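A.B. asks: 3D, please:
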Amino acid sequence: MYQGLYRELPDIQAYLDRIGMPAPQQLSVDYLDQLVLAHQYQVPFENIDTSDKNLTISLETEAIFDKIVTRKRGGCCFELNALFLKLLCALGFDAWACRCRVLRGKDFFPPSSHRAALVRMEGSIYFCDVGYGGPQPACGIKVEDGSTRTCAGQTFIIRRNDEYWWTLIYLSKEGPEETMQFTMMPEEEVDFVPLSHFCFTHPDSFFSTGERVISRRIPGGSVSIEGDLFTRIESGVRQETMITDENQYLTLLSQEFDITL
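C.D. replies: The predicted structure follows:
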C-alpha cells in the first residue's frame, strides 16, 4: 500500500542537473552545504497544487520526482525534503528523516507538521532543510547545543531543549526567533502521510485555508508570493507588488520561480 514511498530515485543525474550540481568527487560537509544552497536557489517551496488546483499531493517517490525534476515545479516540505533525502542517500550520505514542529509566528505550542533531514558526517550530525517556506539555513548546521552558522547572510543557532528535542533559532534583525523544533529520532516515510493530510485538510492548519504560498531563495534575499502579494527582498531592500490578474501571476511564476503551469 505504501511501497511507492520507499522507491529509489529514478535518475540521480537528472536530479543533480535540476539543481545545477555536479556529482561529488567525495562526500564532505562542504559538498553537503553546496547541495542545500543549490536546492534552495533552484527549487521553490510552493503549494500551487492544493491552493490553485485543489489537488491532493502524492508522497510517492516517482510522483515527487516527476513534479520537481521532470516538470521543474516546487513543492511543500513533505515533497521537497523527502526527495532531497532520497538524493542524499543515493549519493552515499548517512542520512535520515526527522520530524519537526514549526514555532515561528505562533503564540501556541503547535503539532508536528514539518519534516527535514539529518546527516551524519565526520563524527557529527547536521540538520538540513530545503523545504521550509520561511527562513532556513542555507547549509547544514551541526546539531550541538550552541552551534552557530552563518550561510548566505543568515545566522542560525541550535539549542538543546531536552533529551529528545532541539530548537533552531534564526537571528533576524529584530532579534532571535525560534523557527522550529526537531527531534533526532529517525522517522519512516509512512509516518509523514498523516502529517501531510493534517496540513492540507485540518481547519487549524494554515495551508487548509487554500491561500497560495510560493517562495525561493535568490542571491542576497528571496522572492515570494503569499495570496495576491508578490515580495522581493534583495540586499535588505523589500519591494511589494499586488497581483491583480491571472496573466500577471503566471508571468511572475515563470520569471521569478521558473514555473510554467
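
A.B. asks: C-alpha only now, for contacts and for neighbours.
C.D. replies: OK.

A.B. asks: pull the number of nearby residues for the nearest residue to Gly140 once chain neighbours are set aside.
C.D. replies: Excluding its sequence neighbours, the residue lying closest to Gly140 (Cα to Cα, 6 or more residues apart in numbering) is Cys128, at 4.9 Å. When counting by other Cα atoms under 10 Å, one arrives at 28 neighbours for Cys128.

A.B. asks: Cys128 and Leu118 touch, don't they?
C.D. replies: Yes. Between Cys128 and Leu118 there is a contact under Cα atoms under 8 Å: 6.1 Å.

A.B. asks: surely Pro24 is in contact with Leu32?
C.D. replies: No. Using Cα under 8 Å, Pro24 is not in contact with Leu32; the gap is 9.5 Å.

A.B. asks: go ahead and confirm Cys139 touches Ala38.
C.D. replies: No. If you go by Cα under 8 Å, Cys139 and Ala38 don't touch, sitting 9.6 Å apart.

A.B. asks: the structure of the following sequence is requested for comparison with the preceding one:
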Amino acid sequence: MSHDMVDAWLSRLVLSSDLPVTLESLTKITRAHLDRIPFENLTVFCGDVPDISLDALEEKILRQRRGGYCVELNPLLCAGLRALGFDARLRMARVLWQRDAPGPRSHCLCLVRIGGDEYLVDVGFGGPGPTAPLLLGSDGPDLRIAPRDGLGTVLSRQVGRGDWRDLYAFTDEMTTMSDVQAGNWLAATLPGSLFTRTLIVTRHSGDTRLVLDGTTFRRFADGRAPEAETLQTPDAVRSCLQDAFGIDPLPGLEDALIRKGLF
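C.D. replies: Below you'll find the model as predicted:
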C-alpha cells in the first residue's frame, strides 16, 4: 500500500497516522472500519463481479467512498495494517451461519499477531460478525472462538440464552490473493448465493447497528428494542442508502430491485 493510499485509508477512518502497533490501536482501527465503511453488496446485486485489486479497492472504497463485502474490506484492512507495521495476514473461511452444511471457502478474514497473541479481526461479515479483535481460543460474552475436529477453528455467536450459532470455520492454511479471487468469484456468481439474490448493507453508528436487508431497514441499538421499516419504493431504497449509509446508489440498482422481485 502506497503512502498516499495509507493516508486516504486513515482519512476515511478519521484516524491519525501515528498509531502504535498495539491492541488498543487495532481495536480503534477495527471499530472505525465498521463505523465508517459500510458492508454492502451493491456491485454483486447489480450483476457484476467486484474487482478486488488494491487499485480498485482504493478507487471504490477510498475515493468513491463506497463500501464492499469481505473480499474487499478485509484485504484493504490487512494491507493498511501491514503498512502501519502490524503482523497481519488473510485467511479464507467456510461460512456456517444459517447453513445446513459448511459452505465453500468464500469468506475472507484477517489474523493479526501482537507479541505472542493472535487475534481474529473481521470487518467484512456484516451484522453478526465481531466488532473488536478477538483473541484466538478465547470466550467472550457473546462470541467464542475454538478449534473443532474436522473444521479447524470455529467462530460462534450467542443468539439467545445458551443458544450458540456457528458463524464460520477456518484453518491456518496459507492464503494468497488467488484464493481470495476464487472466493470473490464464488460469492458473486455461485447459483443461489445470498449476495446475488438480495441487497445487504450494514454499518455501525456508535452503539447502533444499521441494516438494510432487501427492502427492510432495521436499527439495532444497545438496550432498546429493534426498529424496523419496510421501504415501499426503489426511491426509498436509494434514499436509505444515501442517508443511512452515505452510499450513492449504482445506476442499475432500480432495475436489479425490480428484476429480482423486491418490488
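
A.B. asks: helices along the stretch 51-200 of structure 2, start to end?
C.D. replies: 54-57, 70-83, 177-189, 194-197 (DSSP state H, counting those that start in this stretch).

A.B. asks: just tell me the aligned range of the third one in structure 1.
C.D. replies: In the comparison with structure 1, helix 177-189 of structure 2 aligns to the range 189-201 (TM-score structural alignment).

A.B. asks: mind listing what's buried along the matching stretch?
C.D. replies: By neighbour count with 16 or more other Cα atoms under 10 Å, stretch 189-201 of structure 1 contains the buried residues Glu189, Phe192, Leu195, Ser196, Phe198, Cys199, Phe200, Thr201.

A.B. asks: for stretch 253-261 of structure 1, same thing?
C.D. replies: Leu253, Glu256, Phe257, Asp258, Ile259.

A.B. asks: give me the contacts around it.
C.D. replies: Identification of contacts with stretch 253-261 of structure 1 by Cα atoms under 8 Å, 6 or more residues apart in numbering yields Pro44, Lys72, Arg73, Ser215, Arg216, Val223, Leu250.

A.B. asks: please repeat the previous calculation with a cut-off of 7 Å.
C.D. replies: Contacts of stretch 253-261 of structure 1 with the rest of the structure, by Cα atoms under 7 Å, 6 or more residues apart in numbering, involve Pro44, Lys72, Arg73, Arg216.

A.B. asks: ok, the buried residues of stretch 189-201 of structure 1 vs Gln154 of structure 1, which is closest?
C.D. replies: Proximity of these to Gln154 of structure 1 (Cα to Cα) peaks at Cys199, which lies at 27.3 Å.

A.B. asks: check contacts around the closest one.
C.D. replies: Taking Cα under 7 Å, 6+ apart, we find Cys199 of structure 1 in contact with Ser113, Ser205, Phe207, Ser208.

A.B. asks: how much space separates it from Ser112 of structure 1?
C.D. replies: 10 Å (Cα to Cα, to the nearest Å).

A.B. asks: before we move on, what about Val193 of structure 1?
C.D. replies: From Val193 of structure 1 across to Ser112 of structure 1, the span is 12 Å (Cα to Cα).

A.B. asks: same question for Tyr170 of structure 1.
C.D. replies: In terms of Cα to Cα, Tyr170 of structure 1 sits 19 Å off from Ser112 of structure 1.

A.B. asks: among these two, which residue is more densely surrounded?
C.D. replies: Taking other Cα under 10 Å, Tyr170 of structure 1 and Ser112 do not tie; Tyr170 has more neighbours (22 against 18).

A.B. asks: under the alignment, what does the more buried one map to in structure 2?
C.D. replies: Residue correspondence to structure 2 (TM-score structural alignment): Tyr170 of structure 1 is matched to Arg157.

A.B. asks: count of residues packed around Phe109 of structure 1?
C.D. replies: Phe109 of structure 1: 9 neighbours (other Cα under 10 Å).

A.B. asks: based on its surroundings, how many neighbours for the equivalent of Asp55 of structure 2 over in structure 1?
C.D. replies: Taking TM-score structural alignment, the alignment pairs Asp55 of structure 2 with Glu62 from structure 1. Counted with other Cα under 10 Å, the neighbours of Glu62 of structure 1 add up to 17.

A.B. asks: contacting residues for Glu62 of structure 1?
C.D. replies: Counting by Cα under 7 Å, 6+ apart, Glu62 of structure 1 touches Pro10.
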